[in-house]
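Q: Fold the stuff below for me.
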Amino acid sequence: MSKSDNFLKDIISHFNIEGDVIGISKFGSGHINDTYRVDLENSATSFLLQRINHHVFPKIDVLMNNIRLVTEHLRQLFLSLGKDPQKHTLTIVPCKDGKLYHEDEEHNYWRIFYLIENVKSYDIVETPQQAFSAGQAFGQFQKQLSTLDAQQIEPVLPNFHNIDFRLSNLKKAIQEDKKGRVKEVEDLIQFIEQRENKMRTILDMGEKGLLPIRITHNDTKFNNVLLDENDNVQCVIDLDTVMPGYVAYDFGDAIRTIINPAAEDEKDLSKITLNLPLFQAYAEGYLSEAKDFLTKEEIESLFYGVLLLPYMQAVRFLTDYIDGDTYYKIHYINHNLVRTRTQIKLVDELEKHEVELKNILNNFAPISIS
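A: The predicted structure follows:
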């Protein structure tokens, strides 16, 4: 084995795994954590070794305890249904000392999960069946966790979907105007300011006690759903961002990533359009599961989540552009500005189709959305 493999083999030795390691290889396309597939001699079971990015997730104990609580809850549910939990939820492999992660000498943090085999994942939703399965997966995920006390789960990224926090950061950036860029984005600032009250709808409903705090995924990209060979739901993965929140955040973030066929940094705004069949399929899949536990007000909040998440992403991109591109990686000078305009065009398209989108939701919701 190479020096790198020997280093990783030493890391693996701290975990409760029996058998000789015969293979370690890079795995997946994640941007946050480093992930490796681990194969053992004479074993049909493989594992995923991950280095946790502690710069993104500094509270390692909180992070891993959240995942433990969620996966143990899901494990019991799948057992009660006669299903193999290791095929339907992540399973943590503890260290030999009982901890859920290992800290190496360089203060990097490592964890191991069982590898779920014979599954597929896609980066982009291409068919209504896939969109339906994605909606079903996250609706089921929320429904299953609705019976776990959300107060047990701690925020790993405070204010992650708090629009007041994001707007406050934008206003601070505008006031400081470090790079003298405010004058060239006044039209974008005006667009955002005109919608501030509307985009507070979910927060307002929550502050009035109309929306319960649920356990939500907070990163509902399609590639965080594992499907079986028939593109049916098998497992929701990437649980690092599981936190207390409102269900509309998950719904809106999923729609943001599937409804627009163009790239997040598409320069030609005429390509920013809405794929309504995919919206319909996702909404149908999601509500087929979630309608069993959602309140009337939560269902009404879903459309506002659809508007809020691209709006919030526009706020974040614009903030970073005004600040001098310090947070998001850019590939050219105006990259964050292009991203901002793309998200704002998406918000504009969603607003123009508000009636149509609400009618689609009404087709599958147990109540009528006004």
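Q: For the rest of this, base every contact and every neighbour count on C-alpha atoms.
A: Will do.
Q: Taking the centroid of the chain, which residue is nearest it?
A: residue 219 (0.3 Å; C-alpha atoms, centre = their mean).
Q: In contact with that one, which residues?
A: Counting by C-alpha atoms under 8 Å, 6 or more residues apart in numbering, residue 219 touches 238, 241, 250, 253-254.
Q: any idea where the helices of the stretch 1-150 of the chain begin and end?
A: 3-12, 60-80, 85-88, 128-145 (DSSP state H, counting those that start in this stretch).
Q: nope, the stretch 251-370 of the chain is what I was after
A: Remark: helices assigned in the stretch 251-370 of the chain by DSSP H, counting those that start in this stretch are 276-290, 296-323, 335-352, 354-364.
Q: and of those helices, who's closest to residue 99?
A: Smallest distance to residue 99 across those (C-alpha to C-alpha): 34.2 Å, for helix 276-290.
Q: what's the angle from the closest one to helix 128-145?
A: If you take axes from the mean of the first three to the mean of the last three C-alpha atoms, to 10 degrees, helix 276-290 sits at 30 degrees to helix 128-145.
Q: Just the buried positions in helix 276-290, please.
A: 276, 278-290 (16 or more other C-alpha atoms under 10 Å).
Q: Ranking the helices of the stretch 1-150 of the chain by mean neighbour count, which comes first?
A: Ranked by mean neighbour count, these are led by helix 128-145 with a mean of 24 (mean count of other C-alpha atoms under 10 Å).
Q: Show me which residues of the helix or strand following it are buried.
A: Counting by DSSP states H and E, the next helix or strand C-terminal to helix 128-145 is helix 163-176. Residues of helix 163-176 classed as buried: 163, 166-167, 169-170, 173-174 (neighbour count, 16+ other C-alpha under 10 Å).
Q: hmm, who's touching stretch 135-155?
A: 62, 66, 69-70, 73-74, 77, 213-217, 220, 225, 233-236, 242-244, 247, 250, 281-290, 292-293.
Q: Kindly recompute the last result at 6 Å.
A: 66, 214-215, 233, 243-244, 282, 285-286, 289-290 (C-alpha atoms under 6 Å, 6 or more residues apart in numbering).
Q: Which SSE is immediately downstream of whatever helix or strand residue 206 lives in?
A: Assessed by DSSP H and E, residue 206 sits inside helix 201-207. Next helix or strand after helix 201-207 toward the C-terminus (DSSP H and E): strand 214-216.
Q: and that next one, which residues are buried?
A: In strand 214-216, counting by 16+ other C-alpha under 10 Å, buried: 214-216.
Q: For that strand, name the packing helices and strands.
A: On a contact count with 3 or more C-alpha pairs under 6 Å, 6 or more residues apart in numbering; DSSP states H and E, strand 214-216 meets strand 243-245.
Q: want to put them side by side, so please do this one too:
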Amino acid sequence: MNKLNEIFYQFLPEFKVNKIAKYGSGHINDTYMVTIDDSETTFIMQRVNHQIFPNVPELMNNIFGVTNHLKTKFEEMEGKDPNVNSLTFINTLDGEKYHQDEEGNYWRVMETITPARSYDKVETEQQAFQAGVGIGEFQALLSDFDGSSLYEIIPNFHNMETRLATFREIVKKDVVGRVRLAQEQIQFVENRAEEMQTLVRLGKEGKLPIRVTHNDTKINNVLLDENDEVLCVIDLDTVMPGFVLYDFGDAIRTSTNTGDEDDANLDNVEMDIKLFTAYTKGFLSKTASSLTPIEIEYLPLSARIMTFIIGLRFITDYLDGDNYFKTHHEHHNLQRAKAQFKLVSSMERQFEEMQRVVQEEVTVNC
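A: Here you go, the predicted model:
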């Protein structure tokens, strides 16, 4: 019996494994598809990267807490299936949420959701709308879950004050001599730094409630069915306490860009207002009644802030010698920052229209 089979049998010894094969294109965890002897039953098995997520026990506590809450809600909803509309993780024979092997690696097993598909890039307004429905429903169903009870998996992940302080320190040190190559981007950051700290300030003032946040709301983390209707929100490793505006803003950043995240041709990069409208319609169809007036007011700005912060992280890493993000050429992080800042500029030009869309959809759904 090989090692992977042995690990799987720590969870489900009653099944006979036919095959275990690498699955998906994720860069953080090692993911495998486990096929059972009847060839129809499958499971997903993952080695959780404890270099990226050092506290796997708390990470799994977060996931089980959130998925159990979602399942309870889905059981009460007509037309919903808790095992299709929420991820189902399997306990080990000892009742644990994960298995730790002799080398110290952490493993987990979950049921597969079929038939389902995901997209790496939004192609239609229907897909944008359904992605908004998916994340909106996720937020709405967890609105009565105490977000502050979750463990903060990555401290200060979206803390603009911390990110700006790090950026300024790295600019000051200029350890790899790249500051001269990024003057335009450095000025872009400083020109907007004050406004981009708005969410941090509102949080400190107690004006934004702490909620359960997903923190990776790109389109491929919303599974759709064959009709491109939402099935399930996946990839819950970064579920932790935060502001709902983080999830909405990052979803708009990743779902409405007409170009690529690292597009070398900045003419390709714009925010598609039609995709913004579709996503916002879907999101607010589920959340308009559970969000506070201040959360609703700052939805448009959150898109600019979340796009700005990833651009800030790219330019910070570039000036520090490319230590965090994987790069494919010497100035890749600079190219990424330029593309994200172009997207910010596009949002700025369309900001009044974004605000109008939000207010219109709130009126429709309240």
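Q: Using TSV, lay out the contacts of stretch 135-155 of structure 1 together with distance to residue 122 of structure 1.
A: Formatted as TSV, the contacts of stretch 135-155 of structure 1 follow (distance: C-alpha to C-alpha, whole Å):
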residue	distance to residue 122 of structure 1
66	26
214	27
215	24
233	12
243	24
244	27
282	15
285	17
286	18
289	22
290	23
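Q: Nearest to residue 317 of structure 1, out of those residues: which one, please.
A: The closest of those to residue 317 of structure 1 turns out to be residue 243 (C-alpha to C-alpha; 22.8 Å).
Q: And that closest one? What does it align with in structure 2?
A: Alignment note: residue 243 of structure 1 maps to residue 240 in structure 2; criterion TM-score structural alignment.
Q: who's in contact with that match?
A: 150, 152, 212-213.
Q: any idea how far it lies from residue 82 of structure 2?
A: 21 Å (C-alpha to C-alpha, to the nearest Å).
Q: re earlier: look up how far residue 131 of structure 1 lies from the residue nearest to the centre of structure 1.
A: Taking C-alpha to C-alpha, one finds residue 219 of structure 1 at 16 Å from residue 131 of structure 1.
Q: on that earlier part again, ok, average deviation of the helix holding residue 206 of structure 1 from structure 2?
A: Compared with structure 2 after fitting, helix 201-207 of structure 1 deviates on average by 1.3 Å (mean C-alpha distance after the TM-score superposition for structure 1).
Q: quick check: that helix aligns to which part of structure 2?
A: Going by TM-score structural alignment: helix 201-207 of structure 1 matches residues 198-204.
Q: do stretch 176-189 of structure 1 as well
A: The aligned range for stretch 176-189 of structure 1 in structure 2 is 173-186, by TM-score structural alignment.
Q: What are the contacting residues of the matching stretch?
A: Contacts of stretch 173-186 of structure 2 (C-alpha under 6 Å, 6+ apart): 319, 321.
Q: at 10 Å instead, please
A: 167-168, 170-172, 188-189, 191, 311-312, 315-316, 318-322, 331, 334, 337-338, 341 (C-alpha atoms under 10 Å, 6 or more residues apart in numbering).
Q: Of the residues you listed, select the buried ones using a ChimeraX command.
A: Only the buried entries of the contacts of stretch 173-186 of structure 2 go into this ChimeraX selection, using 16+ other C-alpha under 10 Å:
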select :167,170,171,188,189,311,312,315,316,318,319,320,321,322,334,337,338,341
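Q: residues touching the aligned partner of residue 325 of structure 2 in structure 1, list them.
A: For residue 325 of structure 2, the aligned position in structure 1 is residue 328, judged by TM-score structural alignment. Residues near residue 328 of structure 1 by C-alpha under 10 Å, 6+ apart: 316-317, 320-321, 335-336.
Q: For residue 328 of structure 1, give its distance to residue 173 of structure 1.
A: 15 Å.
Q: would TSV of the helices of the stretch 251-370 of structure 1 with distance to residue 143 of structure 1 be doable?
A: Output for the helices of the stretch 251-370 of structure 1, formatted as TSV (distance: least, C-alpha to C-alpha, whole Å):
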stretch	distance to residue 143 of structure 1
helix 276-290	6
helix 296-323	13
helix 335-352	27
helix 354-364	16
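Q: Count the residues that sit near the aligned partner of residue 49 of structure 1 in structure 2.
A: Aligned counterpart of residue 49 of structure 1 in structure 2: residue 45 (TM-score structural alignment). Residue 45 of structure 2: 27 surrounding residues under other C-alpha atoms under 10 Å.
Q: For residue 45 of structure 2, which non-adjacent residue is spatially closest?
A: Spatial nearest neighbour of residue 45 of structure 2, chain neighbours left out: residue 109 (4.4 Å); criterion: C-alpha to C-alpha, 6 or more residues apart in numbering.
Q: got it, and residue 243 of structure 1?
A: Among residues not flanking residue 243 of structure 1 along the chain, residue 155 sits closest, at 5.2 Å (C-alpha to C-alpha, 6+ apart).
Q: now the corresponding residue of structure 1 for residue 286 of structure 2: how far from residue 272 of structure 1?
A: Residue 286 of structure 2 maps onto residue 289 in structure 1, with residues paired by TM-score structural alignment. For residue 289 of structure 1, the distance to residue 272 of structure 1 (C-alpha to C-alpha) stands at 30 Å.
Q: now residue 309 of structure 1
A: For residue 309 of structure 1, the distance to residue 272 of structure 1 - C-alpha to C-alpha - is 16 Å.
Q: Looking at those two, which one has more neighbours?
A: residue 309 (26 against 23).
Q: got the contact list for the more buried one?
A: Residue 309 of structure 1 touches 161, 163, 199, 248-257, 315, 343, 347, counting by C-alpha under 10 Å, 6+ apart.
Q: same thing but 8 Å
A: Each residue near residue 309 of structure 1 by C-alpha under 8 Å, 6+ apart is listed here: 249, 252-253, 256.
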